[in-house]
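S.K.: whatever this is, show me its structure:
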Amino acid sequence: MHVFAAPPVLKEMLLYASKWNKLDTEDQEQTVFLKALLNSLPNFCNESRFLEIPVPEDHRLIPVCDYINSHYQESFNVSDMADLAKMSVRSLQRIFKEQTGITLQKYGQLIRILKSVELIDTRQYTLSEIAFKIGYKSLSAFTSSYASIMKEAPKAKKDIIF
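M.R.: Purely as a prediction, here's the structure:
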């Protein structure tokens, strides 16, 4: 999965398309428009910075990822994660890194940052509120983590697509 900043033209195209009715019959104009949008998406992805969340193929790791995705605001215990995966801590850490290219801790950080991007987009919370909602103990810790992933400081408004 990739999350990236949406250029204004892409945002407007998606907003335009989202207003269409979901009809069972095919509309020629909508089909042409959506095909153009679909053909352009790779270019938007290549031109933009994005956040990539790796997904492991090993089925034993899926409960671990599901748990982290559902409990991102909490600290997790690697031993508990190993129990979920039905393997030793060492095997979990090794296999997770092989499958995703990142550690469990980095995966948790990416999920938190992804959630923060969603919350920033709602424009309902301050950055401090978002930091605490996603499990950081301080705004500075959140800001540092966000900047290390997104290569910029968090801002109160962000145009993104999921």
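
S.K.: going by C-alpha atoms from here, please, whenever you check contacts or count neighbours.
M.R.: OK.

S.K.: ok, residue 129 - contacts?
M.R.: For residue 129, no contacting residues are found, by C-alpha atoms under 8 Å, 6 or more residues apart in numbering.

S.K.: would you say it is within a strand?
M.R.: No: counting by DSSP: H, G, I helix; E, B strand; the rest coil, residue 129 falls outside a strand, being helix.

S.K.: and it, how far from residue 1?
M.R.: According to C-alpha to C-alpha, to the nearest Å, residue 129 and residue 1 sit 26 Å apart.

S.K.: same question for residue 150.
M.R.: Relative to residue 1, residue 150 is positioned 15 Å away (C-alpha to C-alpha).

S.K.: between these two, who's got more neighbours?
M.R.: residue 150 (17 against 10; other C-alpha atoms under 10 Å).

S.K.: now the more buried one. Nearest residue, chain neighbours left out?
M.R.: In space, and not counting its chain neighbours, residue 150 is closest to residue 51: 7.2 Å by C-alpha to C-alpha, 6 or more residues apart in numbering.

S.K.: what about residue 51, neighbour count?
M.R.: By other C-alpha under 10 Å, 17 other residues sit near residue 51.

S.K.: please provide the structure for the following sequence as well, for comparison with the first:
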Amino acid sequence: MSLIASLPDIDKRPESVFVMHERSEKYIPNHKHTKGQLSYVEGGIAYLDIGNQRYVIPARHYFWIPTGLSHVLKIGHSGTVLRSLFFYTHDDNTSPFYSQMGIYPINDLLMQMIKYSEPWDGHILPGDNRFLFLSAIKNILPEISSKKIPFALPFTEHERMLPILRYLEKNIGDTHSLESISHRFGMSERSLSRLFQQTLNMSFLQYLKLLRMVRSIELMLQTNLSLSEIAYTVGYQSLASFSSTFLKLTNYRPSDFKKEK
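M.R.: A predicted model of the protein is given here:
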């Protein structure tokens, strides 16, 4: 059964852990659970839309979504396997981790534990030895989940911003400035600057940097381009400048993502 088809069943047994491993649909519309969700993205890349933020989940990363948080899930590659465990919430007050959305690099221990559950499906209930194993996964999450990916790309449905954002995404490798974009879209620099702050809560240059970082992660995971080629593709004239910006914004070196492809 697919994740979309399973959505009504996940919360039917509050005391259980609901297990699902699948080659996921490309788009799972806005939904929420009364259970906490742990999902490991195996291969490819995935995206989470929460409110007006778009989070990028690279391969070999997992995410935690707390109870009751509405989200949209998009899969960027048809071969991506989404391994998901939906947990009971009666002990969520034991750690702040369980109440916070986060994306984290997976370690070998957690990856092997999640993969071990691959033959299982649906509700695993207390009293089952498999439940004890799954509970151990939940219990170690606060301890091992310390290196959170620290940024998200904001988005908006504002009608004046949509064509601007589409243009930047399509022409990401070009040289852009507040002056050039304001001229192209027939507004003053001050008006464009204010529009970015009002709709995205950040400056034009901040958004452009984030957009380039998101696009670079996609290229690292989905192509065979070298880091120098990726830097140039997303608008940087040198690998050093690109690497420095990437490290400042993500706390990772670009090679950390490239080697995990």
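
S.K.: spell out for me which residue occupies the centre of the first structure.
M.R.: Centroid check for the first structure by C-alpha atoms, centre = their mean gives residue 114 as the closest residue, at 3.8 Å.

S.K.: how near is the aligned residue in the second structure for it to residue 203 of the second structure?
M.R.: Using TM-score structural alignment, the partner of residue 114 of the first structure in the second structure is residue 214. Distance, residue 214 of the second structure to residue 203 of the second structure, by C-alpha to C-alpha: 17 Å.

S.K.: where do the helices sit along the second structure?
M.R.: Ranges of helices in the second structure, per DSSP state H, are 3-10, 108-116, 129-144, 162-170, 178-184, 189-200, 204-222, 227-233, 239-250, 254-258.

S.K.: any chance of these in TSV, plus distance to residue 45 of the second structure?
M.R.: Listed next are these as TSV, based on distance: least, C-alpha to C-alpha, whole Å:
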stretch	distance to residue 45 of the second structure
helix 3-10	17
helix 108-116	16
helix 129-144	22
helix 162-170	18
helix 178-184	30
helix 189-200	24
helix 204-222	7
helix 227-233	17
helix 239-250	16
helix 254-258	11
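
S.K.: burial check on residue 134 of the first structure, number of neighbours?
M.R.: Quick note: residue 134 of the first structure (other C-alpha under 10 Å) scores 21 neighbours.

S.K.: how about it, what does it touch?
M.R.: With contacts defined as C-alpha under 8 Å, 6+ apart, residue 134 of the first structure is in contact with 72, 73, 74, 112, 115, 116.

S.K.: repeat for residue 74 of the first structure
M.R.: If you count contacts by C-alpha under 8 Å, 6+ apart, residue 74 of the first structure has them with 134, 135.

S.K.: could you do residue 93 of the first structure as well?
M.R.: The contact partners of residue 93 of the first structure, by C-alpha under 8 Å, 6+ apart, come to 103, 104.

S.K.: which position in the second structure aligns with it?
M.R.: Matched to the second structure by TM-score structural alignment, residue 93 of the first structure sits across from residue 193.

S.K.: for residue 204 of the second structure, see how far away its match is.
M.R.: From residue 193 of the second structure across to residue 204 of the second structure, the span is 6 Å (C-alpha to C-alpha).

S.K.: which neighbours do the two share?
M.R.: Common neighbours of residue 193 of the second structure and residue 204, counting by C-alpha under 8 Å, 6+ apart, are residue 178.

S.K.: buried residues in stretch 166-186 of the second structure?
M.R.: Residues of stretch 166-186 of the second structure classed as buried: 168, 172, 173, 181, 182 (neighbour count, 16 or more other C-alpha atoms under 10 Å).
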